[in-house]
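Colleague: Based on what follows, work out the 3D shape:
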Amino acid sequence: MDYVMNINGEKVGETLPKMEVRNPATNEVVGTVPNGGAEEAQLAIKAAYHSFTTWSQTTAYERAHYLKTLNDLLLSNKEELAEIMTLEMGKPISQSLGEVVYAASFIEWYAEEAKRVYGETIPSHLINKRMQIWKKPVGVVAAITPWNFPLAMITRKVAPAIAAGCTVIIKPSKESPLSAVKFMELVDKANFPKGVINLVTGSSQEIVGEMMKNEKVRKITFTGSTEVGKILIKQSAEQVKRLSLELGGHAPFIILDDANIDRAVDGVVASKFRNAGQTCVCANRIYVQAGVYEEFVEKFSEQVKKLIVGDGMEKSTDIGPLINKEALIKVSDHVDDAREKGATVVTGGKQIGEGVFYEPTVIRDVNRSMVIMQEETFGPVAPIQKVETEEEAIELANSTEYGLAAYIFTENVARGTKVIEQLDFGIVGWNDGMPSAAQAPFGGMKESGIGREGGHEGMDAFLETQYVSIGMD
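Modeller: Now for the predicted structure:
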């Protein structure tokens, strides 16, 4: 099926060259999108800039109404959206359905937060002066989204921007743009004014390049690799564009000797193997205290062996394909390196068939010298390292430039509190392998990003603070 862009409420790109979107499970073409570039980006920016004048003047209640309508449309079309998502990037259909609900939760949340943007009155030092803080939308926003959560990463960015009174241009990943096209169809059904939300597909270099140099774009919100994030930071300096960056992760998962091991096993399975391990917050480095190491490895491995790998469209599938051959090679290289340096593969450890499926894998007796403990694997591989003390676990957990998510399992409140106080991560799951929620701030420390998405903090990224001093003579 041929899909098109949506700029200023119009279908655009029918005559442009096409980019194929392939199902990683079968390598079949499931759709095409226009291979747009700088010219299409300029059209979208112009439309968003023009519509900002009127959209920014709408009331919070009007913006909330549009968002609530869109939320209802997402939920009533969740089966179709989920199927599109699974076909374009391989995620098991049950997880895709869960993502649609998760994506809609951001729209619902920010429909309400639109009505919670408050200013302030500051006590004046002079009798004839009044001092106020006003909140204003930042302007045109460019939202650059990744392939692994193609719908939720759109709504997590677009919903607060729209609620704040901004207008948006969406640039989805070339790997999974089809769900973005369907999202725009629902935007049209929700009767959003033309130009408020726009979609461009095609060359990242050309489209993002235009977004970065065009002065009409005042805000960039991006989810992706730290390497690309650093490039955007450099490019933003020319115009001092505002940035929100959710970048790479390399999450440690600490299991102390007083943890509920069965709960810890369930937590790691949920965190590590969701979306075949292709999530920025999934457990990448598992540190287990010596007293419970053997018990955890045994119970965890037994659970992993039960996971079913297959086409995401099959309801029984727990783990779908990796996104492409490059991802498969990276996972294989990480496992091979660990083997060569003395680690033991307990279960899994190899490619399945000729495609891009990889066995859910557990590796024990790993150490910090192995690549898998130094780099984000982005695959269904769980490396486990034994630690003697909580101090050792903290030191190993923090020994990375990343600081997105971390996990700790302990039943001792005082112990858990002290450990978390020393962890340099923006998100911590304490006895919880799935901490993400629309009402909570999401973002990282160190090289894992700038700013927060979700929660009431998610609105701040799209608002300017204006101080007004009023003379009353």
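
Colleague: C-alpha only now, for contacts and for neighbours.
Modeller: Will do.

Colleague: all strands for the stretch 151-300 of the chain, in order.
Modeller: 167-171, 197-199, 217-223, 242-246, 251-255, 283-289 (DSSP state E, counting those that start in this stretch).

Colleague: okay if I get these as TSV plus mean neighbour count and distance to E375?
Modeller: TSV is the format used below for those (neighbours: other C-alpha atoms under 10 Å; distance: least, C-alpha to C-alpha, whole Å):
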stretch	mean neighbour count	distance to E375
strand 167-171	28	27
strand 197-199	27	33
strand 217-223	24	18
strand 242-246	23	17
strand 251-255	30	10
strand 283-289	28	9
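
Colleague: ok, V268 - how many residues close by?
Modeller: 26 (other C-alpha atoms under 10 Å).

Colleague: what does T317 give?
Modeller: Residues near T317, counting by other C-alpha under 10 Å, number 18.

Colleague: measure it to N324 for me?
Modeller: Applying C-alpha to C-alpha, to the nearest Å, the value for T317 to N324 is 18 Å.

Colleague: still on that earlier bit, K157 is nearest to which of the strands of the stretch 151-300 of the chain?
Modeller: The closest of these to K157 is strand 217-223. By C-alpha to C-alpha, the value is 7.0 Å.

Colleague: and for comparison, fold this next one:
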Amino acid sequence: MSVAVTKSSETTNQVVKLHPDVIDTTEEEVQKAVERAREEFNVWSALSFKERARHLAKVRKLLAESADDIVDVIVSDTGKVPTEALVNEVVVTVELMRWYGANGEKALAPTKVNPGILMAHKSGEIRYEPYGVVGIISPWNYPLTLSMGPIVAALFAGNTVVVKPSEVTPHVGIAVGELFKKVANEVGAHHNLVQVITGPGKVGDTLVRSGVDKVAFTGSVKTGQAVMKAAAETLTPVVLELGGKDPMVVLADADIERAARGAVWGAFTNSGQTCMAVERVYVEKEIYQPFLDKVVEITSKLKQGSGDGFDLGAMTWKRQKDIVRAHLDDAISKGAVVAAGGNDLIVGGRESIEPTVLVNVNHSMAIMTEETFGPVLPIMEVANEKEALELANDSIYGLNSSVWGKDPQALERVASGLQAGNVCINDTMVSYALSALPFGGVKYSGIGRTHGVEGLRSMTQTKSIARDRFGLKSEMQWMPLPSWLGKGAKLLLKLRK
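Modeller: As a prediction, the model looks like this:
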């Protein structure tokens, strides 16, 4: 039986009234959800791609039409400003769904392969088949787009889904489930296509161990490692989108104003609580001071608050704010200087930190090596491109990155040299909004890809089909082995070496 829960505000200790569906889902109920999803899979996977796309187009339309309501839920759960929620969550999700609907059929169609000269009497084909039930564990920082991204990829590919949203932002997860419920009620089918389970981390652990056929997790490295360890017990495949310490390299010939504005947006949107945020900047010495001056000028004009009319909102929860404060205090104790911001404040009842620019930083400081995940922009002067690239790659992470400049050859050198799954040139974070581009990290930033053809195919199992073309009575390598086979093979090697 489920137990209803309440949540205490971490800043005011007031009890927050939760939606009645926000419960600590029991192990038994998780298992039942997976069983229902498996029954639904038998129906959903039998549909053609076009049939699945028509159903999901109804979900997309409902999401777009319900944007105001969805935004209200996101703002309530996260503390971000409404415009951010609308643009970075709702719009991005709608566009991703539209891209999958337009391109998914071709991406998942059987692919013919060239058998080569020696196997010309055969034909080969690659097929992409759904796994079955996909378990998804989504984070709190972008609770709509980072749950809907893997959900819709799984569904377009023919899977069904059980999703566990973050316990920090459960109402957005409930709202996601309601979208699919409403469309199911409208068409009278597919009621168990997407099921939402809620609760603390142990519910996610139960989901991973519940017999799902694939797991998609977005969150911290530590939790991602725990997910992978649990999934390994049953060899359940995983997609992990984990943390980042994303570098920005500013070359001497960069457009200073554009680079500065990009740095400010990349560092402070969603109060810095973005896995692909600009977390550290390396600027060639020739333009370090004018770049810094422009960044400080722009930052000083930002408006932080709750509701419309602000550039950024609150930090979502106190635990993350405390991590950011610890990173700031560590850096300052080691000689870093606050060039802008740096103060704690309350935004919409949540403990937050001002947009902060930090200088005199180095890699002895946690703020330059560990994921900060808050509104802090550390800027470091470097001698040249080589030093910038070395420092940018001096990290266990490799999610997003950017390089800014005018010389095409220099931009290409740095982009090729950055150890990251994503590189933006004269821009930042935009790679995630390009639905056709696969998104994911290297090193400790994750395994696998979301978005694009690669993201869609990651929700499928690859099946290879080899077919005989001519129906001969025997093959030359079949038994009994012909006496000439050995000599023929040696002659072949001479010809093909």
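
Colleague: quick one on the thing from earlier: could you dump the strands of the stretch 151-300 of the first structure into JSON lines with distance to V138 of the first structure added?
Modeller: Output for these, formatted as JSON lines (distance: least, C-alpha to C-alpha, whole Å):
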{"stretch": "strand 167-171", "distance to V138 of the first structure": "9"}
{"stretch": "strand 197-199", "distance to V138 of the first structure": "15"}
{"stretch": "strand 217-223", "distance to V138 of the first structure": "7"}
{"stretch": "strand 242-246", "distance to V138 of the first structure": "9"}
{"stretch": "strand 251-255", "distance to V138 of the first structure": "32"}
{"stretch": "strand 283-289", "distance to V138 of the first structure": "35"}
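
Colleague: These: which one's closest to M445 of the first structure?
Modeller: Of those, nearest to M445 of the first structure by C-alpha to C-alpha is strand 242-246, at 9.8 Å.

Colleague: thought S179 of the first structure was touching E83?
Modeller: No - the pair S179 of the first structure / E83 is not scored as a contact, 9.2 Å apart, by C-alpha atoms under 8 Å.

Colleague: In terms of neighbours, single out the busier of those two.
Modeller: S179 (23 against 20).

Colleague: Let me know the distance separating that one from F106 of the first structure.
Modeller: Distance from S179 of the first structure to F106 of the first structure, by C-alpha to C-alpha: 16 Å.

Colleague: For the most centrally placed residue in the second structure, give me its contacts.
Modeller: In the second structure, the C-alpha nearest the mean C-alpha coordinate belongs to E241, at 5.1 Å (C-alpha atoms, centre = their mean). Counting by C-alpha atoms under 8 Å, 6 or more residues apart in numbering, E241 of the second structure touches F217, T218, G219, G440, G441, S445, G446, I447, G448, R449.

Colleague: can you check G224 of the first structure too?
Modeller: T145, P146, L245, E246, L247, G248.

Colleague: Same check on Q225 of the second structure?
Modeller: With C-alpha under 8 Å, 6+ apart, Q225 of the second structure has no contacts at all.

Colleague: Now which residue in the first structure aligns to it?
Modeller: Alignment note: Q225 of the second structure maps to K230 in the first structure; criterion TM-score structural alignment.

Colleague: Ok, T274 of the second structure next?
Modeller: In the first structure, T274 of the second structure lands on T279 (TM-score structural alignment).

Colleague: Measure how buried its match is and give me the count.
Modeller: T279 of the first structure, neighbours per other C-alpha under 10 Å, totals 22.

Colleague: Equivalent analysis for G355 of the first structure, please.
Modeller: 16.

Colleague: Name the nearest residue to it, sequence neighbours excluded.
Modeller: Among residues not flanking G355 of the first structure along the chain, A25 sits closest, at 7.2 Å (C-alpha to C-alpha, 6 or more residues apart in numbering).

Colleague: What residues does the one you found make contact with?
Modeller: A25 of the first structure neighbours (C-alpha under 8 Å, 6+ apart): G90, G310, D311, G312, G320, P321, G355, V356, F357.

Colleague: so the second one touches G320, yeah?
Modeller: So that's G310 of the first structure. Yes - between G310 of the first structure and G320 there is a contact under C-alpha under 8 Å: 5.3 Å.

Colleague: quick one, which of these two is more surrounded?
Modeller: Taking other C-alpha under 10 Å, G310 of the first structure and G320 do not tie; G320 has more neighbours (30 against 21).

Colleague: For N270 of the second structure, see how far away the residue mapped onto that one from the second structure is.
Modeller: Superposed on the second structure with TM-score structural alignment, G320 of the first structure falls opposite G313. Separation of G313 of the second structure from N270 of the second structure (C-alpha to C-alpha): 7 Å.

Colleague: okay, and the common contacts of the two?
Modeller: Joint contacts of G313 of the second structure and N270 (C-alpha under 8 Å, 6+ apart) are K80, V81.

Colleague: Name the next helix or strand downstream of the top helix by length along the first structure, please.
Modeller: The residue-count maximum for a helix in the first structure (DSSP state H) belongs to helix 93-113. With elements assigned by DSSP states H and E, the helix or strand that comes after helix 93-113 of the first structure is strand 120-122.

Colleague: Now do the SS call for the equivalent of N362 of the second structure over in the first structure.
Modeller: Under the alignment (TM-score structural alignment), N362 of the second structure pairs with N367 of the first structure. Following DSSP: H, G, I helix; E, B strand; the rest coil, the label given to N367 of the first structure is coil.

Colleague: Provide a list of residues in contact with N367 of the first structure.
Modeller: M373, Q385.

Colleague: Kindly provide the distance from it to G353 of the first structure.
Modeller: In terms of C-alpha to C-alpha, N367 of the first structure sits 30 Å off from G353 of the first structure.

Colleague: What of P360 of the first structure?
Modeller: For P360 of the first structure, the distance to G353 of the first structure - C-alpha to C-alpha - is 14 Å.

Colleague: So H65 of the first structure lies in a strand, does it not?
Modeller: No - per three-state DSSP, H65 of the first structure lies outside any strand segment and is helix.
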